[in-house]
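> would you be able to build a 3D model of this:
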Amino acid sequence: MPHSLPYRVLLVLPDAAAGGGHLMNMRLADQLTRRGWVVDIALLFDRNEHSDYRENFSRLRFISLHADRRLKRVLLPLRLARLAREYHLVLAGLDLAATNYGYLAARIAKRPFVSWMHIAFDEHSQFVPQFSRKLSLWIYRRLTHIVFPSRGARDSLERALDGQPPSAQWHIIDNFHEVGRSAAVTATPPAHVFSQPVVLSIGRLSAQKAYDRLIRIHASLRNKGAPHHLVILGEGPERVRLQALAAALRVSDSIFLPGHVSNPQPWLSAATVFALCSLYEGLPLVLIEALQAGLPVAAMACPAGPREILDDGETGILVPADDETALESAITRLLTNPALRATYAERGKRKADAYSPETIVPQWESLLGNLIRNTSAHEVVTSP
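This is a model prediction of the structure:
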């Protein structure tokens, strides 16, 4: 059937949690809305409510389905399908619950469906219940269109599935960074934190981010006489364990965990080095933000994304995955060599230009627009 703008997209998320994947979904929905699309966000569960989204992305409509109880979970595909009939296309913004429920709803509603994967799935799914992993793999084998933020993320799913299904059409679209986009007002970082050079990292305090590595590296460097502070912006379930580790290594007074910061730009601008030590990623938005801010990066080459963002070590120091000794050496080089920091800062800013909305969002418009125009789905039913 012929279509004309505005195209209507239902973007499915499990919740409104803080995190890079969620933030990218908000940014994409906002960018498409600014370009004339209608993109509404269906939140499946009430957990992890992060109110900044509603404030910072006021153009967007959030639809809460409140499916936290068992009966509502059972009925969720039907409820979501009824909602999906009001849209031309269903986009699942994350893996697992969003993709599983979104796919079932789109099938029932006879709407085209796209899954957006933000993580190295093969590695990530080792930490989820076996039933969830098996269900997700069953669904991914049946999906036609999946979007990945990096080649590494694509390769990770291919490993999990033992190959790309013959009928699948997989797409790689990079994440993007919006300079000065945040509407949140952030207080100037405390001066005493930056009384020494700062190694900064940003992310959820979770096992995936492996911040115990940075704490051990920080303690080692301090013991070797390298004065600096470690700052990790973010919140999560690992806070108590990380604080206990810092206390055991006697570095509590030089490690700062300020919690979630809506606008990290002042911290990025004031820091000396950015470090990433995750077990796995997808295409870490924080690395792009660090490059754009001119902050030199030292990162482990975990699956997936750091190698692509840092161009195999051209735009930042890349060390082998899981190699704490190599990461400590890279951080030391950057802390002690201003000329090296300046070199990587310049290269990083040039690379960050490739991740602008003007470059990335038209790729999404082309993909989603073509799927909508080429589908023979039923007419959109608009609620009274």
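> C-alpha from now on. contacts and neighbour counts both.
Noted.
> can you map out the strands along the stretch 151-300 of the chain?
169-172, 198-202, 229-233, 255-259, 273-276, 297-300 (DSSP state E, counting those that start in this stretch).
> setting aside sequence neighbours, what's the nearest residue to Val185?
Ranked by CA to CA, 6 or more residues apart in numbering and with sequence neighbours excluded, the top spatial neighbour of Val185 is Asn263, at 7.1 Å.
> wait, the one you found touches Thr186, no?
Yes. Shown here, Asn263 and Thr186 form a contact pair, counting by CA atoms under 8 Å, at 6.0 Å.
> wait, doesn't Trp37 sit right on Leu10?
No. Proximity of Trp37 to Leu10 does not meet the contact threshold set by CA under 8 Å, at 10.9 Å.
> which of the two has more neighbours?
Leu10 (27 against 17; other CA atoms under 10 Å).
> confirm the more buried one sits in a strand?
Yes. Assigned with DSSP: H, G, I helix; E, B strand; the rest coil, Leu10 falls within a strand.
> kindly provide the distance from it to Asn56.
The gap separating Leu10 from Asn56 is 19 Å, by CA to CA, to the nearest Å.
> want to put them side by side, so please do this one too:
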Amino acid sequence: MKRILFVINTLGGAGAEKALLELLKRFTPDRYEVDLYVLLGQGELISQVPDYVNILNRDYTAESVLSAEGKKELNRKVLRRLFIHRALLKNIPYLIKNTFSMLGRKKIYPDKFLWRIMSDSGMKLNKSYDMAVAYLEGGATYFVHDHVKARKKFTFLHVDYKYAGYSRGLDRDCYLDFDRIFTVSGEVKSVFDSVYPECRNKTFIFHNLIDREEIYRKSELPGGFSDTYTGKRILTVGRLTAQKAYEVAVDAMKLLKDQGIKARWYVLGEGELRNKLQQKIDSLGLKEDFLLLGAKENPYPYYKQCDLYVHATRFEGKSIAIQEAQVLGCTILVSDCSGNREQVENGTDGILCQLSPEDISRKIAELLGNEEKCREYGKKATVRISDEQGDILKLFEIV
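From the prediction side, this is the model:
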């Protein structure tokens, strides 16, 4: 029986967390003894962890990390953790050094500082593992590197390393010590290789896992759009964060409305920008045209019922939302950025656009006006599926 540990920062309803749940299903209890440690002990997906996985957290909050109450609880946890194991005190030189480094690059990433402290204030594990897997960059990776005893250590990268604000100084070169590094896409790997060329030979692409049959099944369940709108429905799924560039989408919807195009844009997701986005929506007179519906436990009926799926973001690693839209045969429009351009082939199974209100609105208008082309893109999107089993074997063969 092999002993495996997975570590992730939080377990909220985002892409990496969903992909982890699918991966855990592959580690069956007849062959593996699996532990899971959620570094910050919070997230609503905890109920979806397989029963045979042992959750190590003694104090866990099932509240969403993006809800108002959940953010308050998370902030309280972070504040308490500053003083556990003297984590803040011993990292003062680290904080000073990296603050000056970020100032030199003219961009500060406060959350990146916290991950080192959260790692050092994590629980003490008195157990050795055959394999320890950090399933996210930042805190989970630091924790597995610094505080876990394991025969083999692996880590995952889900974002563009440079764009997200990481650096070798922040990481203290920890990636050099991992036995395997898995990136969710070729572009994520390429960027990481440019920063850590020494790790090139032990860095592999491991695509996000999705359960296609379960997505099909859930798409047939009751749910989806509940209004009586009869025009074209545009859908976007994702957290309300700066990365997702929703303010650009709102401006694009304003242009569509001014052009007399009958369409309504729906967003499934929560996040810290909700109030700011709603104010922008209201100020542009789009209350009935751009709707923030919040996070949905089952988003798949919405995918199935929409006329167009739009994912116009600043950057991605590999978007599970896009994968889900492809599985369900949606017509897809994505911004031409890292991650997105690897998932959609322009003019074949979807369309790429520039991240500007003008180009987004123009491409939306073209797609909504050509139903035959939309059907063709949707049909081809369903066959754009990665060889998931091959990815799994890369992990298993090392164990």
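> tally of neighbours for the residue mapped onto the residue nearest to Val185 of the first structure from the second structure?
Aligned counterpart of Asn263 of the first structure in the second structure: Asn298 (TM-score structural alignment). Counted with other CA under 10 Å, the neighbours of Asn298 of the second structure add up to 14.
> does Asn298 of the second structure touch Ile215 like I think?
No. Counting by CA under 8 Å, Asn298 of the second structure sits too far from Ile215 to count as a contact (9.2 Å).
> so Lys71 of the second structure: helix, strand or coil?
Quick answer, by three-state DSSP: Lys71 of the second structure is helix.
> can you map out the helices along the stretch 51-200 of the first structure?
Ranges of helices in the stretch 51-200 of the first structure, per DSSP state H, counting those that start in this stretch, are 52-56, 70-84, 97-109, 121-124, 130-140, 151-161.
> who wins for proximity to Gly305 of the first structure among the ones you listed?
helix 151-161 (6.2 Å; CA to CA).
> counting by contacts, list what that closest one packs against.
Counting contacts by 3 or more CA pairs under 8 Å, 6 or more residues apart in numbering; DSSP states H and E, helix 151-161 of the first structure is packed against helix 121-124, strand 169-172.
> can you lay out the ones you listed as CSV showing mean neighbour count and distance to Ala345 of the first structure?
Shown next, in CSV, are those (neighbours: other CA atoms under 10 Å; distance: least, CA to CA, whole Å):
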stretch, mean neighbour count, distance to Ala345 of the first structure
helix 121-124, 21, 31
strand 169-172, 16, 26
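> between these, which one is nearest to Ala81 of the first structure?
Among those, the nearest to Ala81 of the first structure by CA to CA is strand 169-172 (23.4 Å).
> average gap between that closest one and the second structure?
Following superposition, strand 169-172 of the first structure is found to deviate from the second structure by 0.5 Å on average (mean CA distance after the TM-score superposition for the first structure).
> which outside residues touch that strand?
With CA atoms under 8 Å, 6 or more residues apart in numbering as the test, strand 169-172 of the first structure has contacts from Thr144, His145, Ile146, Val147, Phe148, Pro149, Ser150, Arg151, Arg154.
> which residue in the second structure lines up with the third one?
So the one you mean is Ile146 of the first structure. In the second structure, Ile146 of the first structure lines up with Ile181, judged by TM-score structural alignment.
> so what's its match up against?
Ile181 of the second structure makes contacts with Phe154, Thr155, Phe156, Leu157, Tyr175, Lys202, Thr203, Phe204, as judged by CA under 8 Å, 6+ apart.
> ok, those in the first structure, which still hold?
Retained in the first structure: Phe154, Thr155, Phe156, Leu157, Lys202, Thr203, Phe204, out of the contacts of Ile181 of the second structure (criterion both residues aligned by TM-score structural alignment, their matches' CA atoms under 8 Å).
> was I right about the fourth one contacting Ser185?
This means Leu157 of the second structure. No. Using CA under 8 Å, Leu157 of the second structure is not in contact with Ser185; the gap is 9.0 Å.
> shared neighbours of the two, anything?
Common contacts of Leu157 of the second structure and Ser185 (CA under 8 Å, 6+ apart): Gly317.
> so which of the strands of the stretch 151-300 of the first structure is the most packed in?
Stretch with highest mean neighbour count among the strands of the stretch 151-300 of the first structure: strand 297-300 (a mean of 27; mean count of other CA atoms under 10 Å).
> equivalent range in the second structure for the next helix or strand after that one?
Going down the chain from strand 297-300 of the first structure, the next helix or strand is helix 306-309, by DSSP states H and E. The aligned range for helix 306-309 of the first structure in the second structure is 340-343, by TM-score structural alignment.
> much appreciated, bye for now.
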